[in-house]
Structures are given as structure tokens and as C-alpha cells.
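Chemist: Below are the sequence and a predicted model; questions follow.
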Amino acid sequence: MSSALPRAPLVAIVGATGTGKSQLAVSLAQRFNGEILNADALQMYQGLPITTNKLPLEERKGIPHHLLGCITLGEEPWTVKQFLQRATGIINEIRSRGRLPILVGGTHYYIQSLLFRDALIEEGETDGNTLEREARQWQLLDASAEDMLTELQKVDPDMAMRWHPSDQRKIRRSLEIWLKTGKRASEVYDQQKAQRFYVDSGRDPSAVPDGSDASAQCHVRYDSLIFWVHAPSKVLNSRLEDRVNSMISHGLLEEVSSMQSFLQDQEQQGSSIDQSRGIWVAIGFKECLPYILDKNRAENLKQDGIERTKIATRQYAKRQDRWIRLRLQRAVNAAHLADHMFLLDATDFSRWSDAVDAKAKDITAAFMGGFALPKPNSVSDAAMKMLASPEEEAKSARHCEACDKTLMFHSQWISHLKSKSHRASVRPKIDWKKLYPKTNGH
């Protein structure tokens, strides 16, 4: 069975740091006449190849790489909107050369924003300055999660049911949509589903009348194929430890020293740099800075910095996987793209050629040729376990009064009801004194 050829093909590669995303991107680019678009926010900075884990030039195999080293150290960090503007332009240029754009990187919010068009989000969901201005304009957005949820329950009860009571950012975003547009977030998302129906059925989304139930601000930006290169934490942590050791031996501390020298020069010139964002939050800089600043270069400070770099790297990898599981997968399912997202099992690097590279090439060849794709959960045992269906991803907050616990997913709710702790909480309490009252003398 075959399907239509992709009109605007894009291959996206996601996964935690250390799983081999860049290696796969180069291999696919060699096989399918591709060019690589970087979606790692820190690798966009000039220099610092060790701190930001840039792929060495010799390992790029002559494949053009875009958005690498395009921001200077003293430049303001890019917003998501800036990334989108540059990335979409570059993708068009790659296509004009008859080549395949391959998107790869660890800043998964950038990737998700590029794959899915959402006008409301593109106004600046992650722009801290924007959110601060809105917080001043709407005092309610500065309230506690509990107070915001109470208000959201009044104006949009359907949306309020979707969020965990402590998920302040999501509750705030739903309330923000109401304040900005006068529309309930639940209505906006219903419109998005209608828009996707038009796209999936081959009808022209631009022909949908504004204001109709089928008009929306969100749809898939490209015909996308998504690869999730995955390795379990126990395996990945060992690789990440080796990676940090290699970074140290190849000059990480020298790069940290050069970054600190740049900061000092800027301060002497009267310029101040916000070290809470941009390249200054790169793992390894703050962790190793105490050793660099110590005049005696104490060995214990060096070892402490290395250990903290390893810990931060492991934590970052977990956050990346969490984003894919809880955010990207849900967006993919909502856009009816679940059959275009494939998990590749990179647990055993000795089997990389068969388990990752060959499978990715076979799937990409089918995608580019308009042939039927395999079922994503058939690619590997790991894929069967980790690729959730849209039904499993459906969220609806349910609160267990007996246990005072809120569950967001249906599967979690079912598991909770079967748990020993819940059964113990709802088990009728026996009043033994009433059942067996004491009598005088007994």
C-alpha cells in the first residue's frame, strides 16, 4: 500500500543528550541528499565546541550544518520567534536546492514550535520579558496556582479539568488565552482539531471561513517524520559520565576560563551580562567556575566541579526525555502524527548500525517514496513500551478524596484504584469497641 508523496518533507531527530542524534542526522543526510539544521540553543553560540558538545568538523562528513555558531557571546539570547524566523527561511533555502532538511537538537521546545504552527504560542510563551509585562497587566496571572485554577474553573471548566492543580505554568497559559483573546482555551483547541481535519482530508485550510468551527490558529507546519533516539537512564548515565571525562581532557576547563575572561572584560567596559540565560547556563560553566576563580586551583574544587557537571548532565538528559514523553508526544498525537513518530532503541551502541541507522534509513526511504510506514510500536520492544497511543495520552484530572491525590491520566487513575494504599484508604473502618463492647468485669 502506498500513500501520497510528502509535499514539504522534513525529518526531525529528537532525544536526550548522548544518544547519538547528531550521528544519525549525518548518516541520513548522506543517504538522502540532506542538509542539517541545528535546534540546540547552546550550539548556536560561536566557539565553545566542547562546552556545547558541537559535532567535530571531521564527523560532519562534509554535510552542510546550519545555525551552528551564529550568536556571539555578548549577543542577546534568541527567542523562540527569532529561531522560527531563521529556521523556516533556511528550510526554504534547503528545499530550493532540491535537498532534504533534517532538524536535530536537544532544545525540544524549539523543535516542537517548528513542527507545529500555533499563533498564540508563537506570541512568546517562553519569553520571560513578555510574561512579566503580561503579569503586570493582568494581576491575576501573578496569583498562586490554586487561585488561578479557581478562576479558570469559572471561565473554562473543561480546560481546568486537564491540568494538575500544581501545574502553575499550564494553568496560567490557559487563563492567559482567555484574557488575551476572550476565547476559552478549550474552544481554541477544539478549533485546532477541526483545522487538522481539513489538513488530513486534503482540503485547503486557508479556505475555511474565519470564525467558523473549522478555523484555528494551529496546524502541522511540514510533512514531518520524527525519530526519537532513546536509551534508558541506566545505560545513558554511564555514557554521559564518559562524555564529561572526555570534555575535561579535551579542554572544557580552558573554555570555562575563556568565558570568565570575557565576562571580566565586559564588566571592565561597563557592560553587564545576564548570566541566568543563554550560553551562561551551559552545563559545565557554573559547575567548574569555582575552580577557575580559585588562585590556587585546588584539586578538590576541580573534582567537585567535574562531579557536579556529571550530575547536571544526567539531570538534563532526564528533563529532555520528560519533555518528549509529556509534551512532544502529546502534540504529535493531537496532530494525528503518531504514525510518523518512531522510537529507535540506542541502548546497545554495538548494534547501532542495525537497531538505529538501518531502521531509520528504511523508514525514511518509505516516507520519501510515499510508501506505507511500519507501525511505530513494531520497530522495537522499547517502542512498544514507550510510544503511547492518543487514548492513553488523554488527560483529565481526577481527584481521589480518600487518598487526597490528583491523577492526570486514565491509566494512572486505574492503577491508583488497584493500589494497596487506595484500597486501604477506602476499606470500611471497623469500630471494634462497638462490635465487641466491653461488659463489666470482662
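Modeler: That came through fine.

Chemist: Only C-alpha atoms from now on, for both contacts and neighbour counts.
Modeler: Fine.

Chemist: May I ask which helix or strand encompasses residue 343?
Modeler: In this assignment (DSSP states H and E), residue 343 forms part of strand 341-345.

Chemist: Run through the neighbouring helices and strands of that strand.
Modeler: For strand 341-345, the elements it packs on are strand 223-230, helix 381-386, judged by 3 or more C-alpha pairs under 8 Å, 6 or more residues apart in numbering; DSSP states H and E.

Chemist: before we go on, here's another structure to hold up against the first:
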Amino acid sequence: MISFVDPLVSNYTVVDFRDKAVALIEDIFARDKIPIVVGGTNYYIESLLWKVLIDTKEKAGTAPGPVTDRRVELEQLDGVELHRRLSQVDPEMAAKLHPHDKRKLARSLQVFEETGIQDYQHGIFQSIGFKEFHEYLVSEGNCSPETSALLLQKGIQALKQVTKRYARRQNKWVRNRFLRRPGPNVPPVYGLEVSDGLRWEEDVLKPALEIVESFIQGREPPAEPVKMEYDVSENKRSHRVCELCDRVIIGDREWAAHTRSKSHLHHLKKRRKLEATSRAAGTSEDSGAGAETPGEESSSPLP
């Protein structure tokens, strides 16, 4: 499952991944082999552990026909014709491309035909490693070598920054979904020291292989799995009722997680807004209670 989705496909979902991956995993098991899931986001890995995702795509009544590669079809045309067609839909892009560069011309036309826009920054191209090099890619052959080198370095620095942010989000996901509230199907999580690239084999490769080999051989690995620190006074059987969300929560940790959840905070915000509106209405009524109605005489005695 590497490089099997066309970059222009924008409706590929985690459900599609789950369905295809599960079929392959079952096939590997049927051959008495052990499947190893490598790479990808934790969200996709989670889809293999908890089968809670629902396929919402409409199923066609007939089997799909063969998929044709539109770019290959376009490349069969003459370069001058491709350049003429591109000039009609995107003159700016056509001006950057030579009529002999049939591959890029066909690619540009394919993007326009399938998306209606001349912009490849959608779908898989929103992934880290693509959009950071947009300026460098579109300027290829249209600027000096010095400018091209600067744009390349700019893309590399942007890639490093977004990768660091992504790594922090992934670590947070692991803590919240795999460590804080582990379910019965969650495997142990092992941490590896990856900060020193020069010690990759000693700190990453060797211990990772030892963990995998231990699993295959049915013995405890030499490394200890990562565990979240918890309060010894924590009550896993505590019983609380959230009247705001109309839910029963079991366990101190689950209650703490619930009070931080988006659903609870949404209901809390909604209630506070209603209370503020009620107070404002009450204040308005109180301030008008002692006012005299125009045309009525005051009951105060004359001096």
C-alpha cells in the first residue's frame, strides 16, 4: 500500500484505507505470516484496532469499469495541441511550460479537467512534504539557479517546522488514545530515543527489532512499555452523572477526560450563554419596575 493512490484523488478516506488494509492483513495471516503495519498516522492505525468506522460512500449497483489514466491519454496528443488547450484554460501556467514538455502539460490539463481549477494543492498534495515545496516546483526552469536553490532551502525549512508540529500532535494523540484511556485491544506502546541521528542503529533499529522478535517468539521484550503516571488515589469505579450532557461517567480518569471533551464544553458554553441571557432579561425587568407610566400622576404628596 505504497504509492497506490493517485495524488489527484481527493475523496480517499480512512475507511478506504481500513477496508483495503484489513483485507491484506487477513491474507497475510492466512499464509501463516505476521503482518507489520509501518508508517502512516496513528489515526489510521487506530482504524485497524477499533472497528467503529462506517462507510458512508454510496455503493454503485454495478461493478466499476477499468480505471483509465487521463494523463497518459493526454500525452498521446501533440505537444503543440496540449499547449494550445492549456493556454485556453490557464494562460499563466501555459506561459511557464514549453510546448515540448508534454508530461507537465498533460498533468496541468488533467488537474484542470478533474478539479475545475489549475491548482494541484488539494487532496494528497495537502500532505506534509508536498505543499511546502510549491514555490520551488512551479518555478522549475523559470528562474536562476540561485533563486531555485533559495526556494528549495525555504521548502526544507518549512518542512522541518511542520514536521515538528505534526510530531507534537502525534505524541499527544498517543498519550490520549493509547495511554490515558487504553481499551482492551490497545497493544503496548514502546518509546524509542530518536533525537540523535548518529545513534540510529543503537537507539532505534536494534531495540525495535528486539521488541518485534520478542513478540514473534512469544516472550516478554527486554524494553518496558510506556505507561502514564497516575494518582494512586484514583477511583476507577467512581460513579458520576453529568446532567449537562445526560451521561453516566464511570472512573475518575474518564470523568476528567469528559469534562475536557468538546461535547461537554459545547454544552457548558451553551448553558452559560442561556444563563447570561436570563440574567440580562431579569435586570432589564428590575430596572423598569419603578418607572412611572407617562400620563399617570405620582402618588407622592405635594410639598
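Modeler: Yes, it's here. The shown structure was predicted, so the numbers you read here are calculated from the model rather than taken from an experiment.

Chemist: Need the TM-score between these chains.
Modeler: Counting by TM-score structural alignment, normalised by the length of structure 2, the TM-score of this superposition works out to 0.51. Behind it: 193 aligned residues with a C-alpha RMSD of 3.9 Å.

Chemist: ok so, going back, which residues of structure 2 does the strand holding residue 343 of structure 1 align to?
Modeler: Strand 341-345 of structure 1 corresponds to residues 189-193 of structure 2 when matched by TM-score structural alignment.

Chemist: same check, this time on stretch 109-118 of structure 1
Modeler: If you align by TM-score structural alignment, stretch 109-118 of structure 1 falls on residues 43-52 of structure 2.

Chemist: Can you give me the buried ones in stretch 397-411 of structure 1?
Modeler: 397, 398, 406, 407, 408, 409, 410 (16 or more other C-alpha atoms under 10 Å).

Chemist: okay, how far is it across that stretch, tip to tip?
Modeler: End-to-end distance for stretch 397-411 of structure 1: 12 Å, by C-alpha to C-alpha, to the nearest Å.

Chemist: those strands in the stretch 201-303 of structure 2, which residues are they?
Modeler: Ranges of strands within the stretch 201-303 of structure 2 are 239-242, 247-250, based on DSSP state E, counting those that start in this stretch.

Chemist: right, so of those strands, which gets closest to residue 80 of structure 2?
Modeler: For the strands of the stretch 201-303 of structure 2, proximity to residue 80 of structure 2 was assessed by C-alpha to C-alpha; strand 247-250 is nearest, at 66.5 Å.

Chemist: For that closest one, buried residues please.
Modeler: Within strand 247-250 of structure 2, the residues that qualify as buried by neighbour count (16+ other C-alpha under 10 Å) are residue 249.

Chemist: just checking, what packs against that strand?
Modeler: strand 239-242.

Chemist: Onto which residues of structure 1 does the strand it packs on map?
Modeler: If you align by TM-score structural alignment, strand 239-242 of structure 2 falls outside anything aligned in structure 1.

Chemist: Show the secondary-structure elements that that strand is packed against.
Modeler: Checked by 3+ C-alpha pairs under 8 Å, 6+ apart, strand 239-242 of structure 2 has strand 247-250 packed alongside it.

Chemist: Residues contacting the helix or strand just after the strand holding residue 343 of structure 1, please?
Modeler: Where DSSP H and E defines the elements, the next helix or strand beyond strand 341-345 of structure 1 is helix 352. The set of residues that contact helix 352 of structure 1 without belonging to it, under C-alpha atoms under 8 Å, 6 or more residues apart in numbering, is residue 346.

Chemist: Give me the mean distance between helix 352 of structure 1 and structure 2.
Modeler: If you overlay the two and look at helix 352 of structure 1, the average distance to its match in structure 2 is 3.2 Å (mean C-alpha distance after the TM-score superposition for structure 1).

Chemist: can you tell me the distance between the two ends of stretch 194-213 of structure 2?
Modeler: Start and end residues of stretch 194-213 of structure 2 are separated by 20 Å (C-alpha to C-alpha).

Chemist: Which one of the buried residues of stretch 397-411 of structure 1 is nearest to residue 358 of structure 1?
Modeler: Distances from the buried residues of stretch 397-411 of structure 1 to residue 358 of structure 1 were compared by C-alpha to C-alpha; the smallest belongs to residue 409, at 34.7 Å.

Chemist: so what's the closest one up against?
Modeler: Applying C-alpha under 8 Å, 6+ apart, we find residue 409 of structure 1 in contact with 392, 393, 394, 395, 396, 397.

Chemist: Now with 10 Å, please.
Modeler: 162, 391, 392, 393, 394, 395, 396, 397, 398, 415 (C-alpha atoms under 10 Å, 6 or more residues apart in numbering).

Chemist: Run through the strands of the stretch 101-250 of structure 1 in chain order.
Modeler: Assigned strands in the stretch 101-250 of structure 1, in chain order: 116-118, 218-220, 223-230 (criterion: DSSP E, counting those that start in this stretch).

Chemist: Read off where the last one ends up in structure 2.
Modeler: Okay, so that is strand 223-230 of structure 1. Under TM-score structural alignment, the alignment places strand 223-230 of structure 1 onto no residue of structure 2.

Chemist: angle of that strand against strand 341-345?
Modeler: 30 degrees (axes from the mean of the first three to the mean of the last three C-alpha atoms, to 10 degrees).

Chemist: Helices along structure 2, start to end?
Modeler: Counting by DSSP state H, structure 2 has these helices, from start to end: 14-30, 42-49, 70-74, 79-89, 91-96, 102-115, 134-138, 145-174, 200, 206-217, 252-259, 262-287.

Chemist: Including distance to residue 241 of structure 2, could those helices go into a markdown table?
Modeler: As requested, those are exported to a markdown table (distance: least, C-alpha to C-alpha, whole Å):
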| stretch | distance to residue 241 of structure 2 |
| --- | --- |
| helix 14-30 | 34 |
| helix 42-49 | 29 |
| helix 70-74 | 57 |
| helix 79-89 | 60 |
| helix 91-96 | 60 |
| helix 102-115 | 49 |
| helix 134-138 | 51 |
| helix 145-174 | 27 |
| helix 200 | 49 |
| helix 206-217 | 41 |
| helix 252-259 | 9 |
| helix 262-287 | 12 |
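
Chemist: coming back round to it: closest one to residue 210 of structure 2 among the strands of the stretch 201-303 of structure 2?
Modeler: Among these, the nearest to residue 210 of structure 2 by C-alpha to C-alpha is strand 247-250 (37.7 Å).

Chemist: Much appreciated, bye for now.
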